[in-house]
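**Student:** Just to be clear, the model below is a prediction. Sequence and coordinates:
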Amino acid sequence: MSTIAVIGAGSWGTAFALHLARLGHSVRLWARDPALATDMARRRANAVYLPDLILPDGVTAVGRLGEALSNASFVVCTVPSHGVRVVFRAAAPRLATNAVLVSGTKGLETGSLLRVSEVIRDEVGAAHAVVVLSGPSFAAEVARGLPAAVCVASDDSAAVERVQAEFRGPGLRLYASTDVVGVEIGGALKNVIAIAAGVVEGLGLGANAMAALITRGLVEISRLACALGGRRETLAGLSGLGDLVLTCTGELSRNHHVGVELGKGRPLTDILAEMKMVAEGVNTTVAAVELGVRHGVELPIASQMADVLAGRKPARLAVEELMARPQRNEME
């Protein structure tokens, strides 16, 4: 069994720590807030994010990054995308020599427009293998050991095999890929489309509209992924279509929730103020639109959601403008 550091004690980090501990690994769960780490150690539960689940003996909650990383064979990143750079800049000199870095964060860095694995590589250099883990996986279900399947991607096949071997369990299958770009873009942009799907639900536009939105959303994601060097077939798999369907339709989706409330006419600031967890799609939407402009890729749904999120237009008008776009060949 391995020593594994999970960096980030939100719902996803806590859920993944529970999964790894069930497999017999020794897991150190790092919380940015030392008070949260102390409280988790005392309660043996994460009262903020997953209060109903007991932390097994294999999970140690820590508030010091160096303690979490010491001699860890794997380092799993679950912090929000906007915090990845700062955390891994601090982590870089503390990493064990052969540690494999696993990115479980879905998003794009604002400003640089880099994918999360690129941000990690920026900060730690080429000495460590970086593996991306993405797919349809609500934290609350993974935490309870319910069945799920995800994709793990890297240009280092040996690292992927290590992650598959060490992270697989009765409730989790991991499928290998070499398409890091496709897997990460699928995981990032599905959150943008999920906001739009929530808008469709919030406006009461029906099942036909939802099906159309998800299908055309997948087209947008595929366009951008391919422009960046990803493979179209990757977006038909777990990290593309699978994650998109789950996030657009599941009641546990934070991004879908944001869209539903926007569709009801509520201001974004009020919606976010009520949420404990980060809705990655809010920041990713702007970054995705900018990335599309940079690479000459048309992203009509993402562009409309950017306007809605910024308060430049109401949700209903955004849908009307999408429906009024010139008609074209479906495969264009």
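**Tutor:** Arrived safely. Note that the structure is predicted; figures quoted are calculated from it, not measured.

**Student:** CA only for contacts and neighbour counts going forward, please
**Tutor:** Noted.

**Student:** Helices of the stretch 51-200 of the chain, residue ranges please.
**Tutor:** Defined through DSSP state H, counting those that start in this stretch, the helices belonging to the stretch 51-200 of the chain, from first to last, are 65-69, 84-91, 116-124, 139-143, 157-167, 180-202.

**Student:** so how far is the last one off the chain centroid?
**Tutor:** Same thing as helix 180-202. Here helix 180-202 shows a centroid-to-chain-centroid distance of 10 Å under the convention CA atoms, centre = their mean, to the nearest Å.

**Student:** ditto for stretch 147-163
**Tutor:** Shown here is stretch 147-163, whose average C-alpha point lies 16 Å from the average C-alpha point of the whole chain (CA atoms, centre = their mean).

**Student:** so residue 268 makes contact with residue 259?
**Tutor:** No - with the criterion set as CA atoms under 8 Å, residue 268 and residue 259 do not qualify as a contacting pair; they are 9.3 Å apart.

**Student:** Show me which of those two is the more surrounded one.
**Tutor:** In this comparison of residue 268 against residue 259, neighbours counted by other CA atoms under 10 Å, the higher total goes to residue 259 at 33 against 17.

**Student:** Could you measure from that one over to residue 313?
**Tutor:** Using CA to CA, to the nearest Å, one gets 14 Å for the distance from residue 259 to residue 313.

**Student:** Check residue 279 too.
**Tutor:** Counting by CA to CA, the gap between residue 279 and residue 313 amounts to 20 Å.

**Student:** in which helix or strand would I find residue 327?
**Tutor:** Assigning secondary structure by DSSP states H and E places residue 327 outside every helix and strand.

**Student:** OK, contacts around it?
**Tutor:** Applying CA atoms under 8 Å, 6 or more residues apart in numbering, we find residue 327 in contact with no residue.

**Student:** rewinding a little: wait, which of the helices of the stretch 51-200 of the chain is closest to residue 48?
**Tutor:** helix 139-143 (12.9 Å; CA to CA).

**Student:** Next up, the contacts around the residue nearest to residue 2 when sequence neighbours are not counted.
**Tutor:** When the adjacent residues along the chain are set aside, residue 2 lies closest to residue 25, with 5.2 Å between them (CA to CA, 6 or more residues apart in numbering). Residues touching residue 25, when contacts are defined by CA under 8 Å, 6+ apart, comprise 1-4, 58.

**Student:** okay, pairing it with this:
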Amino acid sequence: MAKIVILGSGGFGLAIAIMAKQCGKHDVTVWSKFQSEIDDIRAHGEHQQKLPGVQIPNEIVLTSDISCIKGCDILIFGIPSSFVRGVAKEAKPYIDDHMTIVNTGKGLEENSLKRLSEVIEEELGVKDLVVLSGPSHAEEVARCVPTTMACASKNAEAAKYIQSELGNSFLRLYLNDDVIGCELGGALKNIIALCCGICDGMGYGDNTKAALMTRGIHEIARLGKACGAKVETFSGLTGIGDLIVTCTSMHSRNRRAGILIGQGISPEEAVKRVGTVEGYCCCNAAYQLAKKMGVEMPITEQLNKVLFEGGDVRDALGKLMNRPQIYEVF
């Protein structure tokens, strides 16, 4: 039995907790910074906003006391990217060398442009985290709908340990040593999903979405390669796999926010209505990182103008369509 603590009682944090409990051998605790959220889940037996209709097993401990980390075997970060550094600072006093630390968040830190594993490692003074990433909507993971994810780390033994402890008949984990590629694929696909949602909201069709997804994974891979990732990673679970599910599903907050923007709602209002939209949070950081690395990312650039510079969605699409004709080079 492993003692597992999950930081974050949102949809994905609870989904991973339920999945871990399905293994039947783990002591699972979920932490939230907000006692009111814990009280609400206890009162209703479910997270009515994030996972309506999904019962949280009574065996899962819910707490707002972050000292619950002390002595755990596996510590999982399951929180939005903008809160990762702050929570890592709070967690640091309770970290010890025997813990295996896992990140499931998908994003870039806005000011530093760092991947989330880099942020966590920096704050905790540890290295070789394990990253879980792939097609994994919380709404389906929590209901034990089968899926597969990449389990990535520079430390092969740590990745194998998480694979053995969390993998089950509903969640198949594949080992991967390309942490950079897995994290960038998981973070940047949210940008493309926002764009696909915008096109849906504008009334465009499947051709437009397929084109955006295809060219989107191309520019994601281009930035990934410049940052040291393996290009082949982006044809796998954390690249095209995660991209497909996020661009096409109504579970995707990125797509839903994009639909609202495409219908004429302001980006700020769209995010307010939908909640956490990682593509919105990540877009400017990705654009700045691309400029820093000297990488052209035209889709990301146009979305950044729409989100933060008052750009018009039809004008943005027109600029993409009227770029100079080139070879399709991979």
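**Tutor:** Arrived safely. Quick caveat, the model's predicted, so the values are computed rather than measured.

**Student:** re earlier: so if I had to pick from residue 279 and residue 313 of structure 1, which one is more boxed in?
**Tutor:** Applying other CA under 10 Å to residue 279 of structure 1 and residue 313 shows that residue 279 carries more neighbours, namely 21 against 14.

**Student:** Map the more buried one across to structure 2 for me.
**Tutor:** Structural alignment places residue 279 of structure 1 opposite residue 277 in structure 2 (criterion: TM-score structural alignment).

**Student:** all strands for structure 2, in order.
**Tutor:** Counting by DSSP state E, the segments of structure 2 that form strands are 3-7, 27-31, 61-63, 74-77, 100-103, 130-133, 147-152, 171-176.

**Student:** winner for burial among the helices of the stretch 51-200 of structure 1?
**Tutor:** For the helices of the stretch 51-200 of structure 1, the stretch with the most neighbours on average is helix 180-202, a mean of 28; neighbours defined as mean count of other CA atoms under 10 Å.

**Student:** contacting residues around stretch 41-56 of structure 2?
**Tutor:** In contact with stretch 41-56 of structure 2 (CA under 8 Å, 6+ apart) are residues 10-11, 14, 18, 40, 57, 138-139, 142-143.

**Student:** Tell me the gap between it and the middle of its chain.
**Tutor:** Offset of stretch 41-56 of structure 2 from its chain centre (CA atoms, centre = their mean): 21 Å.

**Student:** Please tell me how far residue 63 of structure 1 sits from residue 69 of structure 1.
**Tutor:** Taking CA to CA as the measure, residue 63 of structure 1 falls 11 Å from residue 69 of structure 1.

**Student:** circling back to that earlier point, possible to save the strands of structure 2 as CSV with mean neighbour count?
**Tutor:** Rendered in CSV, the data for these read as follows (neighbours: other CA atoms under 10 Å):
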stretch, mean neighbour count
strand 3-7, 24
strand 27-31, 23
strand 61-63, 20
strand 74-77, 23
strand 100-103, 24
strand 130-133, 29
strand 147-152, 24
strand 171-176, 18
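
**Student:** closest to residue 184 of structure 2 out of these?
**Tutor:** Shortest distance between residue 184 of structure 2 and the strands of structure 2, using CA to CA, is found for strand 130-133: 10.0 Å.

**Student:** compared with structure 1, how much does that closest one deviate?
**Tutor:** After superposition onto structure 1, the average distance of strand 130-133 of structure 2 to its aligned residues comes to 0.4 Å, using mean CA distance after the TM-score superposition for structure 1.

**Student:** now the helices of the stretch 51-200 of structure 1 in a markdown table, with distance to residue 285 of structure 1?
**Tutor:** Compiled in a markdown table, these are given as follows (distance: least, CA to CA, whole Å):
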| stretch | distance to residue 285 of structure 1 |
| --- | --- |
| helix 65-69 | 30 |
| helix 84-91 | 18 |
| helix 116-124 | 15 |
| helix 139-143 | 22 |
| helix 157-167 | 29 |
| helix 180-202 | 6 |
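
**Student:** how about residue 303 of structure 2, what's its partner in structure 1?
**Tutor:** Pairing criterion TM-score structural alignment: the partner of residue 303 of structure 2 within structure 1 is identified as residue 305.

**Student:** Identify the residue spatially nearest to its match, adjacent ones excluded.
**Tutor:** By the measure of CA to CA, 6+ apart, the closest residue to residue 305 of structure 1 outside its immediate chain neighbours is residue 196, 6.5 Å from it.

**Student:** show me what contacts the one you found?
**Tutor:** The neighbours of residue 196 of structure 1, taking CA under 8 Å, 6+ apart as the test, are 213, 256, 259, 301, 305.

**Student:** distance of it from residue 64 of structure 1?
**Tutor:** When CA to CA is the yardstick, residue 196 of structure 1 and residue 64 of structure 1 sit 38 Å from each other.

**Student:** same question, residue 200 of structure 1
**Tutor:** Taking CA to CA as the measure, residue 200 of structure 1 and residue 64 of structure 1 are separated by 43 Å.

**Student:** next one: residue 47 of structure 1
**Tutor:** From residue 47 of structure 1 to residue 64 of structure 1 the distance is 19 Å (CA to CA).

**Student:** what do you get for residue 316 of structure 1?
**Tutor:** Plainly put, residue 316 of structure 1 is 47 Å away from residue 64 of structure 1 if you go by CA to CA.

**Student:** Compare neighbour counts for these two and give me the winner.
**Tutor:** For residue 316 of structure 1 and residue 64, the more surrounded residue by other CA under 10 Å is residue 316, and the numbers stand at 18 against 15.

**Student:** Map the more buried one onto structure 2.
**Tutor:** So residue 316 of structure 1 corresponds to residue 314, using TM-score structural alignment.
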